[in-house]
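# After the sequence you'll find the predicted model.
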Amino acid sequence: MTAQRENDPRKSEPARLGPLSRAASWDRLGKETFDLVVIGGGVVGAGVALDAATRGLRVALIEARDLASGTSSRSSKLFHGGLRYLEQLEFGLVREALRERELMLTTLAPHLVKPVSFLYPLTRRVWERPYTAAGLFLYDTMGGARSVPGQKHLTKAGALRMVPALKRDALIGGIRYYDAQADDARHTMTVARTAAHYGAVVRTSTQVIEFLREADRVSGVRVRDVENGAETEVQASAVINCTGVWTDELQRLSGSRGRFRVRASKGVHIVVPRDRIVSESGLILRTEKSVLFVIPWRNHWIVGTTDTDWNLDLAHPAATKHDIDYLLEHVNSVLATQLTHDDIEGVYAGLRPLLAGESEETSKLSREHAVARVSPGLVAIAGGKYTTYRVMAADAVDAAAVDLPSRVQPSITDKVPLVGADGYHALVNQVDHLAAEHGLHPYRVRHLLDRYGSLVGEVLALADGRPELLKPIENAPDYLRVEAVYAASDEGALHLEDVLARRTRISIEYPHRGVDCAQQVAELMGEVLGWSAETTAREVEVYRARVEAERDSQTKPSDEAADARRSAAPEARDKLIEPVS
């Protein structure tokens, strides 16, 4: 009985996405018949897998690259209602998003999602303060929001005390309000691990290359392991396409006509050191098109974002010099000490999957989501925003229910904490004890708790008998070496870029963008994944080529030139077939 329990993936505590589970999951894909196959390992796909698994369905989540390798690791890293959507009168969207923010902060992911404050500088006399205050009053009360402080009104002097970095003539007063933020890539990965914990098969580097059909209905998919080229067929009652900006490509592969069209909008962010902007709060600034955020991010600031059409490589959207200049110009318009290109530590570009509509301006396209049963056995979902992923997931499973053989239970994910949430608050109160036990500074333990929650014990256990793993990664001292090991052993990281760009954020938090620690991190991963010296060297070489291509693309004047340079870099997953999911 004990052996049977240990071998049953539904009993894992919690599920480990490591080399052994990867081999077992391939076996399950080829042998089992699933209720649902979910394509796409972004936050919506991971959310659908979790929603389905917790309803008692047999589910497989398939991702061609890495968890959160697309849009879901390149957002503004905010769980927010979308203050500007109030002005567009999208009250339902804002209310829904604020309810989700509250759930994340209190119940589902308090270890990952934290309150963050923003100052809204006022520049117009008489009308702007009451107008903005009325909007923020709605924002503070809609959706049951209770876990962050309400708005606070500031005089000009008070606002400048809060944000000394502002030019004196950049404002006449201000209003501080609160939202929430999270490391999007870690959050998405944790949603996927939680789905695995409840029995879902979660498999990355697994590409859908064909849809299977039984008469007029979709009955599964044929997949390719892009690490070794192996292929197998996966049988399912229904397939859900959660591929974001790749939605249209997957629709074409399925041979079904899509019910909606997805348009990719590029959003670029830059990362600068914390000491370059002297402030106790983030900033939200109006621009001629939308809004610009200056977001506190550990020892850094994230400044973004742009909002422009993108019709080129969907896997590797590239930031141009023009994009970066746009961000610098707008943030410098209010800063007393100007930011320059030399201040930039990191740059990242992501694509928002917007529902194509009447407007030609992507900033005015709706962030609402759409779900459609494209054909018997095939559902597609697109649009929406990161914050509402759980609602989107429930809607997608509901839409697929008609193709499932038995009655489907209602969604319960509003009551299912993500792995690492249970026990987190108690551990926060035990930081000093944990620190002393492991010979770490309490600050370091708090940092680990905010990344792993109550799974921190698993992470630290890997260093038992290996105290060197509790030392910082060379040239990336915010992270411990054991974190690179855990990423490979438990979090599904298969390549060096998975760790440097997503399990950690070294690729955007250090000026070297991960190059200076690539060798050490590759060697730590290689111990877990069984890499040879040649494989380790190739991983480092491919990562360095990626960084070089990104740096060079960011000097180009146009999307086309930047895309050509970025796309020329080699793929870590070199057996991918285009177009990818």
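Cool, the structure landed. Residues are numbered from 1 along each chain as shown.

# Could you use CA atoms for every contact and neighbour count after this?
OK.

# you'd agree Ile508 is up against Ile344?
No: between Ile508 and Ile344 there is no contact under C-alpha atoms under 8 Å: 9.4 Å.

# Which residue of these two possesses the greater neighbour count?
Ile508 (24 against 21; other C-alpha atoms under 10 Å).

# Could I get the contacting residues of the closest residue to the more buried one other than its chain neighbours?
Ranked by C-alpha to C-alpha, 6 or more residues apart in numbering and with sequence neighbours excluded, the top spatial neighbour of Ile508 is Gly346, at 4.0 Å. Neighbour list for Gly346: 270-272, 507-511, 513 [criterion: C-alpha atoms under 8 Å, 6 or more residues apart in numbering].

# who touches the residue lying closest to Gly173 once chain neighbours are set aside in this structure?
Distances taken as C-alpha to C-alpha, 6+ apart place Lys156 nearest to Gly173, at 3.9 Å, with adjacent residues excluded. When contacts are counted by C-alpha under 8 Å, 6+ apart, Lys156 is found next to 171-174.

# how about 10 Å then?
By C-alpha atoms under 10 Å, 6 or more residues apart in numbering, the contact set of Lys156 is 121-122, 162, 168-174.

# And the furthest pair within these?
Met162 and Asp169 (15.3 Å; C-alpha to C-alpha).

# Looking at these two, which has the bigger crowd around it?
Neighbour count, other C-alpha under 10 Å: between Met162 and Asp169, Met162 has more, with 19 against 10.

# Against Leu292, how distant is that one?
Taking C-alpha to C-alpha, to the nearest Å as the measure, Met162 falls 18 Å from Leu292.

# Check Thr54 too.
Distance from Thr54 to Leu292, by C-alpha to C-alpha: 38 Å.

# adding another structure so you can compare the two:
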Amino acid sequence: MFTSQLNAQQREKAIASLTSEEFDILIIGGGVNGVGAALDAVSRGLKVALVEAHDYAAGTSSRSSKLIHGGLRYLEQYDFKLVREALHERELMVSTQCPHLVKPVSFLYPLTEKVKERTYVGAGLALYDALRGFKRALPSHKHLTGKTIATISPSLRQDIITGAIRYFDAQVDDARHTMMIARTAARHGAVMATGVRVEDLIRTGKKVTGVVALDTHTNKKLKISAKATIMCAGVWSDELHEQFGLTAGYSVAMSKGVHIVVPGDAIHSKDGIILKTPVSVLFLIPWGDKWIVGTTDTPYEGDRAKPLATQEDVQYILDQANRVLEPKLKSEDILGVFAGLRPLVANKTSSATTKLSREHTVDRPAPGFVSIAGGKYTTYRVMAKDAVDLAVLDLRRLVSDSVTEKLPLIGADGYFALKQQVAKIAEENSISEATVTHLLDRYGSLIEEILGLIADDASLAERLIPDLPYIKAEILHAASHEGALSVEDVLLRRTRISFEAADSGAEAAKEVAKIIGDELGWGTKERNASVSAFLEVISQEEAALVELINS
């Protein structure tokens, strides 16, 4: 059987396979849509490979609002199909696909008017609940009085808030979720390789039959043969279509979404909060002992790889949140800021190759080549299915239908039973119950991999940073099982230390390099280089944050 482990040795074998075998489907891009397409295709019995220029979830898929939701605002646009689809996916994730990763979270929709607003919003949330269907993993909405709100959410201004409606959605660590999809794809036989940048297409006549790529670690050229190629490049779609000499049926505009992170005591509320703004909506989302507040929605034309927040972005978030908060959030409260880019699709009316959806677009600009863009994180599985459905037409044989609706991610099996055994697991492994809960909610039944590392070296049960829950075994595991090849991979994506730690993880970087360096066979030079590269990344964000706070 195949293994789900992703590491340096696995990558070497993957590179060898890429150049010596022909694949049914080659995926370009390791974001959530790319790994989702890899899992969809390989679980149909196809021979699949995926290549990613940087790291899994290196772009938009690690910088979202961390929510799995139906999209309340789409109800106002009468897009009931999209909301129903997203809610169906949310229910699947919470109940069966990945309950260890996707957790229910309650939100308050504050009301400032007693009758009209409550009636209007209540009707919308009743419809939101109804669109879920009969199998419901989350509670229905509930009307709350102003007096109740004062107890649940003391930070909401009592002088203007007359009550609220509580409803439920779900949240996720997006980069971790993307990683678990990638590992599930590997578990079913997909050949996965990061650090492989596609530079050109191979054509036989008009048909795309593979790609020319560069192994960025060795600078060696790779020729990869595939009967069909699917590009899941997000905000890089236009650039790559042009590079490959393809005329796509859509173009992608970039929209920047900025979030700020503040301490838990900056907002006193047992529930998250959602606010309607003049532009869209703003979420105040509980995140461990902190809050994530966002997002913005502004056009962006800068560096795709390094979107940074501006003073205007952060001021907008503070202004909108402070409309209902007392005491108000201050710029000096901000612990961290992260910015992501949404690929907004504009379809070309003249295109005959494009299959349209309200939120995503699947295109076949050349025989043997399919691309997909747009959409929302919650519906990644549907997008992946649509892309593979179109790509398999080039295989010219019968291919099974998608089975991912019934396919749990690794770690889901046995999760609910393990949650009942926290005290026992803690005692048997000499770790705290809080650590066991933390690990179960990140790895599910794969906690055994972490516990195995601790059994070999008890010092790995220590926390990396005293006031954050991550233990050193997770750092080693990131390199030995989750394909981390740098300090940046570990601190930005395998963990969320880069925006959770007061110093963005700067002080922990050397320790991380030491732990993963042994696994990756690094010497002093490689360790120092990886630390320096990470510090360079966070220094740009730190400089931007300091400027925001002091301006």
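That came in fine, so what should we check first? All of these numbers come straight from a predicted model, not from anything done at the bench.

# Overlap in contacts, Ile508 and Ile344 of the first structure.
With C-alpha under 10 Å, 6+ apart, Ile508 of the first structure and Ile344 have common neighbours 270-272, 302.

# Please pick out the residue of the first structure most distant from its centre.
Farthest-out residue of the first structure from its mean C-alpha position, per C-alpha atoms, centre = their mean: Val126, at 40.1 Å.

# what secondary structure does that residue sit in?
Three-state assignment for Val126 of the first structure (DSSP: H, G, I helix; E, B strand; the rest coil): coil.

# so what corresponds to it in the second structure?
Under the alignment defined by TM-score structural alignment, Val126 of the first structure corresponds to Val115 in the second structure.

# go on, Ser72 of the first structure?
In the second structure, Ser72 of the first structure lands on Ser61 (TM-score structural alignment).

# any idea how far Arg157 of the second structure is from its match?
For Ser61 of the second structure, the distance to Arg157 of the second structure - C-alpha to C-alpha - is 34 Å.

# likewise Ile202 of the second structure?
Ile202 of the second structure is 61 Å from Arg157 of the second structure, by C-alpha to C-alpha.

# ok, those two, which is more surrounded?
Arg157 (20 against 17).

# counterpart of Val512 of the second structure in the first structure?
The alignment partner of Val512 of the second structure in the first structure, by TM-score structural alignment, is Val521.

# what about its match, helix or strand, and which?
Assigned by DSSP states H and E, Val521 of the first structure falls within helix 518-529.

# Can you work out which other helices and strands pack against that helix?
Counting contacts by 3 or more C-alpha pairs under 10 Å, 6 or more residues apart in numbering; DSSP states H and E, helix 518-529 of the first structure packs against helix 19-31, strand 472-473, helix 481-489, helix 496-498, helix 533-553.

# could the ones you listed be laid out in a markdown table, adding distance to Ser406 of the first structure and mean neighbour count?
Shown next, in a markdown table, are these (distance: least, C-alpha to C-alpha, whole Å; neighbours: other C-alpha atoms under 10 Å):
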| stretch | distance to Ser406 of the first structure | mean neighbour count |
| --- | --- | --- |
| helix 19-31 | 21 | 16 |
| strand 472-473 | 50 | 17 |
| helix 481-489 | 36 | 25 |
| helix 496-498 | 38 | 26 |
| helix 533-553 | 46 | 19 |
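
# Kindly present these as a markdown table, with separate columns for distance to Leu460 of the first structure.
Formatted as a markdown table, these follow (distance: least, C-alpha to C-alpha, whole Å):
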| stretch | distance to Leu460 of the first structure |
| --- | --- |
| helix 19-31 | 19 |
| strand 472-473 | 13 |
| helix 481-489 | 7 |
| helix 496-498 | 21 |
| helix 533-553 | 24 |
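
# Relative to Arg257 of the first structure, which of the ones you listed is closest?
Nearest of these to Arg257 of the first structure, taken as C-alpha to C-alpha: helix 19-31 at 26.8 Å.

# Where does the closest one end up in the second structure?
Using TM-score structural alignment, helix 19-31 of the first structure pairs with 8-20 in the second structure.

# Compare that stretch with the first structure and give me the mean distance after superposition.
Following the fit onto the first structure, the mean deviation recorded for stretch 8-20 of the second structure is 0.6 Å by mean C-alpha distance after the TM-score superposition for the first structure.

# For that stretch, give me every contacting residue.
3-6, 23, 26, 48-51, 190-196, 212, 215, 221-226, 479-485, 519-521.

# In the first structure, what residue corresponds to Val141 of the second structure?
Slight slip there: residue 141 of the second structure is His, not Val. Using TM-score structural alignment, His141 of the second structure sits opposite Gln151 in the first structure.

# For that match, which non-adjacent residue is spatially closest?
Closest to Gln151 of the first structure by C-alpha to C-alpha, 6+ apart is Tyr177, at 4.5 Å.
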